[in-house]
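Novice: the sequence and its predicted three-dimensional model are supplied below.
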Amino acid sequence: MARDVKNIEWVEVSLDFNRKPRLIGHLAWKRSERRSYFEFAGDFLSNSLPLSPFKLAASPGAVAAGHAPFEGLHGLFNDSLPDEWGRKLLDRRLQRLGYDHQTLSPLDRLCYVGDRGMGALIYKPQGQLDALEETTLDLDWLADQADLVQQEAPEADIDRLQANQGGSGGVRPKVVVGFNPETGLLVTDNGAGADPAYIPHIVKFKADADPDEIGPEEYAYSLMARAAGVIMPETRLIRGHRGLGYFAAERFDRNLSGRHHVLTLSGLLDADHRVPSVTYGDLLKVTRLLTRDERDVNQMFRRMAFNVLAHNRDDHAKNHAFRMDPDGSWHPTPAYDITYSSGPGGEHNLTIAGEGRSPGLGHLFDEAKASSIKRLNAEEAVEAVRAAIAQWPEFAAQAGLSDRRTAELDHVLNGRGAPHQASQHG
């Protein structure tokens, strides 16, 4: 281990826009209270940006975090921490090195995020694990290692997987890579972004609960969502040497000039994404207050309609996010984690007009009315979504999804063909 970071009492937090880090303040951990305090730097206050406008507005003095839901951390900074898959990899790697990961505070974990997390926030001092040689990547090998981790196999290459997960969240195993569309080569993404030929991507692997063809399936869903008018990142299906298709999406928190500040709905509202704590009504209200742009509100309604009609119920508060421009204005990020999912207990994480288990068109239009969305705009969005979903077999064919899986989901989505037992994801 190059630098051991443990029992940290304070962390320096900076905002890295356009490769020009700017100190925004200091985060301190009060062990007697098991929570953190954040104080903005004076220079930042003199020319501040709304990094967390609802829960941590720029103002003098130290601001305490709540004890829940983020183990004593503010939502703004909790968004930087990997959860589920990324946390498991860090814990396993530290455990192998002889460290008790259970004693790490949230600030200790932020130090291991350092400058390699999602978004534009960076943390010092930086905890460094032994550096690995940068190399071209073999997705089939990485997928095999991810399977071994899920099986708790001791021979899994935890070091390589953890070094390449890049602070990404969620349950699905994934890596961050640089991908060259011209050559098809993938390289380790160390966050530098020095070679413009390699575009930053997130590549996902199969989780235990996923259907076998989750890669082509999510890619087909991304094509369908884009056809419905949902703003999506560029997506690809990258084939490994064994012919397996891995879903890949360009990162919207990075570009050639540097990083973007991104905050999820969970981080904006200090809302626990692990339990139903907010609704689509809340999401639409936040969108209007944050962006002050009805086009963004209409886009978010369209995403809600797509999730309902395309049976994507893994729509929790960390699966909706906003991106801040350097001038402090906010807009929704492109949509992500869009695929068939049964959700927790068969319900949407975010309810639609109070309904989570069986929402329909009536609930969509009730939500539109309650959220002051014009009826004509709501109808246009719903019709565009329905038209795209009706073309599901075409998108599935483009993605190379098997006829059987295509038919299974076509019956669920469009009522066509004989019923099948669709594999439940999410």
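Specialist: Structure's in. What do you need?
Novice: from here on, contacts and neighbour counts on C-alpha atoms
Specialist: Fine.
Novice: in the stretch 1-150 of the chain, which spans are helices?
Specialist: Secondary structure of the stretch 1-150 of the chain (DSSP state H, counting those that start in this stretch): helices located at 42-46, 75-78, 85-96, 106-113, 139-150.
Novice: next, count neighbours for Leu129.
Specialist: By the criterion of other C-alpha atoms under 10 Å, Leu129 has 19 neighbours.
Novice: revised request: answer the last question for Glu155.
Specialist: Neighbour count for Glu155, taken as other C-alpha under 10 Å: 9.
Novice: so it touches Asp144, yeah?
Specialist: No. Applying C-alpha atoms under 8 Å, one finds Glu155 not in contact with Asp144, separated by 11.0 Å.
Novice: the strands in the stretch 151-300 of the chain, which residues?
Specialist: Ranges of strands in the stretch 151-300 of the chain, per DSSP state E, counting those that start in this stretch, are 174-179, 186-188, 199-204, 235-239, 245-250, 254-255, 258-259, 261-264.
Novice: try it against this one:
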Amino acid sequence: MSTISREIDVFLGEGVNPIGILRFATNGRREHSSFVYSDFWLEHKASFAIDPALQLVQGPQFHTGGKGEWSSVFHGVISDTEPDGWGKRVMMRRHARQQRAQSNILAEPLNTLDFLLGVDDVARMGALRFRDENGHFCSTRAEDTGTAPPRVQLDQLIHSSQAIERDEETERDIQYLEGNGTTLGGMRPKSSIQDDEWGLCIGKFPSAGDTKSVTKAEILALKLAAMAGMDVAEGKVVRTEAGNDVAVIRRFDRDDAGRRKLYASAKTMLQVEDDDEHTYTELADVIKQYSPRASEDLCEMWKRMVFNILINNVDDHLRNHAFLYDGQRKWILSPGFDINPFPDKARELKLWVSEDHGPEALVQSAMDVAPLFGLRDRDAATAALVPIVKSLQKWREVGRSQDVGMTNAELGQYENAFEHAELEFASGLV
């Protein structure tokens, strides 16, 4: 295979000067990358390190990813803008169709930079932007469609997504999803969309293989968390003309004017590359080091841990927690997102409570570590627990509400996630 070397300008938000250069090289399966800050950025009075692993120094800073599922050849804050499962699936289908159309079975496979640059600039997560050697910001859209699709196209997006899941997609399906459907992480079908009320949003679609109302259940979880006083992404259920239920989630990495906010996953903030076990108490340490509102963020993180335990959200890995740059060389905890109940999965968290407690989803474990989150005694922890328990005790009522619209049958499918011994234990504490 041939050697490929490229240099990509990196911009921050709507800035007109690059803050650095991303260098990428590959020779077959071996890939390497480095990042070098520009002189402009190093000399700027408001400059800051865009990643804890990328110090404000001259010269290239190299990175070679590990071999785990979540590893990347790029530094963390850059890899946080990459697609994973679903987005890569769409890109690979597009690439395969192009190869077949050109009868080019010897064409190079997509490399990691191809995936990174295959994400559309308009909807890329966070504030980083990438400009290629020809001076073009990465875009997969036609020049006259410089925005995510409107809500009215949801049924077409769902049709195209499910066609890909069934291996039945057409060129039109790929065109609908490319860019829109590659922006965000996760395995389930989704797309960036423009909502009349909220602007740029994520539309999460029913999967072709769903046996439960996954989209409604995610909105239910967000509504319950908000009722408990937690800081979570705004979400709503949208029923399409064809009767599909879509979870529409407002993007929190954009402000009300649409300006971008720099985003870093908890994986990036911890500077880890592997898939080894990590803990909520490690995230507490990150908050103490970087947050200007550490007391508030620590309590919020503890509440999210407890909430995840009580709804059996066992997909709480490091990429499902994040931080936003606050503009003052600090990082604040982002709103909670990707909070989903899993009624059919074992009660074991991806993110352990602590090294001592392991993965088992137990409220008592959360109570044990509460002092590490600023809740200095049992009374303080209990006070933080009360609104969560009261909210979850109303899960059926909220699920039936007009905002969520779950039927009794749909609620019954999620009973095991909300009604169990741990909620009884927590109720006994308050």
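Specialist: Thanks, I have the structure now. Here the structure is a predicted model, which means the values were calculated and not measured.
Novice: what does the TM-score come to for these two?
Specialist: Comparison of the two superposed chains (TM-score structural alignment, normalised by the length of the first structure) gives a TM-score of 0.84, and 391 aligned residues with a C-alpha RMSD of 2.6 Å.
Novice: quick one: which of the helices of the stretch 1-150 of the first structure is nearest Leu256 of the first structure?
Specialist: Between Leu256 of the first structure and the helices of the stretch 1-150 of the first structure, the shortest separation by C-alpha to C-alpha is 21.3 Å, and it involves helix 106-113.
Novice: mean per-residue distance, that closest one to the second structure?
Specialist: Averaged over the aligned pairs, helix 106-113 of the first structure sits 2.7 Å from the second structure after superposition, using mean C-alpha distance after the TM-score superposition for the first structure.
Novice: in the second structure, which residues correspond to that helix?
Specialist: Here helix 106-113 of the first structure aligns to the second structure at residues 112-119, judged by TM-score structural alignment.
Novice: the alignment partner in the second structure of Leu142 of the first structure and Ala242 of the second structure: what is the separation?
Specialist: Correspondence of Leu142 of the first structure to the second structure, assessed by TM-score structural alignment: Leu157. The gap separating Leu157 of the second structure from Ala242 of the second structure is 12 Å, by C-alpha to C-alpha, to the nearest Å.
Novice: among the two, which residue is more densely surrounded?
Specialist: Higher neighbour count among Leu157 of the second structure and Ala242: Leu157, with 25 against 9, using other C-alpha under 10 Å.
Novice: doesn't Leu177 make contact with that one?
Specialist: Yes. Between Leu157 of the second structure and Leu177 there is a contact under C-alpha under 8 Å: 6.8 Å.
Novice: and for those two, which residues touch both?
Specialist: Listed as contacting both Leu157 of the second structure and Leu177 by C-alpha atoms under 8 Å, 6 or more residues apart in numbering are Ser191.
Novice: thinking again about what came up before, pick the most deeply packed of the strands of the stretch 151-300 of the first structure.
Specialist: Compared across the strands of the stretch 151-300 of the first structure, strand 174-179 shows the largest average neighbour count, a mean of 27 (mean count of other C-alpha atoms under 10 Å).
Novice: and that one against the second structure, how far off on average?
Specialist: Mean for strand 174-179 of the first structure is 0.9 Å (mean C-alpha distance after the TM-score superposition for the first structure).
Novice: who does that strand touch, helix- and strand-wise?
Specialist: Judged by 3 or more C-alpha pairs under 8 Å, 6 or more residues apart in numbering; DSSP states H and E, strand 174-179 of the first structure is in contact with helix 158-165, strand 186-188, strand 199-204.
Novice: against the second structure, where does it fall?
Specialist: The aligned range for strand 174-179 of the first structure is 190-195, by TM-score structural alignment.
Novice: so who does Phe11 of the second structure touch?
Specialist: Asn17, Pro18, Ile19, Gly20, Leu128, Arg129, Phe130, Arg131.
Novice: ignoring the adjacent residues along the chain, who's closest to the counterpart of it in the first structure?
Specialist: Aligned counterpart of Phe11 of the second structure in the first structure: Ser14 (TM-score structural alignment). Spatial nearest neighbour of Ser14 of the first structure, excluding adjacent residues (C-alpha to C-alpha, 6 or more residues apart in numbering): Leu23 at 4.2 Å.
Novice: I'd like to know how far the one you found sits from Asn180 of the first structure.
Specialist: To Asn180 of the first structure, Leu23 of the first structure is 33 Å away according to C-alpha to C-alpha.
Novice: looks like Tyr219 of the first structure contacts Ala399 (just checking).
Specialist: Yes. The criterion here is C-alpha under 8 Å, and Tyr219 of the first structure meets it with Ala399 at 6.3 Å.
Novice: ok, those two, which is more surrounded?
Specialist: Neighbours per residue (other C-alpha under 10 Å) separate Tyr219 of the first structure from Ala399, with Tyr219 holding more: 27 against 21.
Novice: what's near enough to touch the more buried one?
Specialist: Thr235, Arg236, Leu237, Phe247, Ala399.
Novice: redo the residues you listed as TSV? Include distance to Phe38 of the first structure.
Specialist: Shown next, in TSV, are these (distance: C-alpha to C-alpha, whole Å):
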residue	distance to Phe38 of the first structure
Thr235	37
Arg236	40
Leu237	42
Phe247	38
Ala399	46
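Novice: sorry, back to before: thought the residue nearest to Ser14 of the first structure was touching Glu12?
Specialist: Yes. Leu23 of the first structure is within contact range of Glu12, at 7.5 Å (criterion: C-alpha under 8 Å).
Novice: longest strand in the second structure, by residue count?
Specialist: The residue-count maximum for a strand in the second structure (DSSP state E) belongs to strand 3-12.
Novice: check the gap between the counterpart of Glu379 of the first structure in the second structure and Leu349 of the second structure for me.
Specialist: Under the alignment by TM-score structural alignment, Glu379 of the first structure pairs with Thr382 in the second structure. As judged by C-alpha to C-alpha, Thr382 of the second structure and Leu349 of the second structure stand 22 Å apart.
Novice: neighbour count: those two, which is higher?
Specialist: Using other C-alpha under 10 Å, the more surrounded residue of Thr382 of the second structure and Leu349 is Leu349, with 22 against 16.
Novice: burial count for Asn180 of the first structure?
Specialist: When neighbours are counted by other C-alpha under 10 Å, Asn180 of the first structure registers 17.
Novice: surely Asn7 of the first structure is in contact with Leu110?
Specialist: No. Judged on C-alpha under 8 Å, Asn7 of the first structure makes no contact with Leu110 at a distance of 11.8 Å.
Novice: mind listing the strands for the stretch 301-426 of the first structure?
Specialist: In the stretch 301-426 of the first structure, the strands defined using DSSP E, counting those that start in this stretch lie at 321-324, 330-332.
Novice: can I get the ones you listed in TSV including distance to Asn298 of the first structure and mean neighbour count?
Specialist: Shown next, in TSV, are the strands of the stretch 301-426 of the first structure (distance: least, C-alpha to C-alpha, whole Å; neighbours: other C-alpha atoms under 10 Å):
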stretch	distance to Asn298 of the first structure	mean neighbour count
strand 321-324	15	22
strand 330-332	11	21
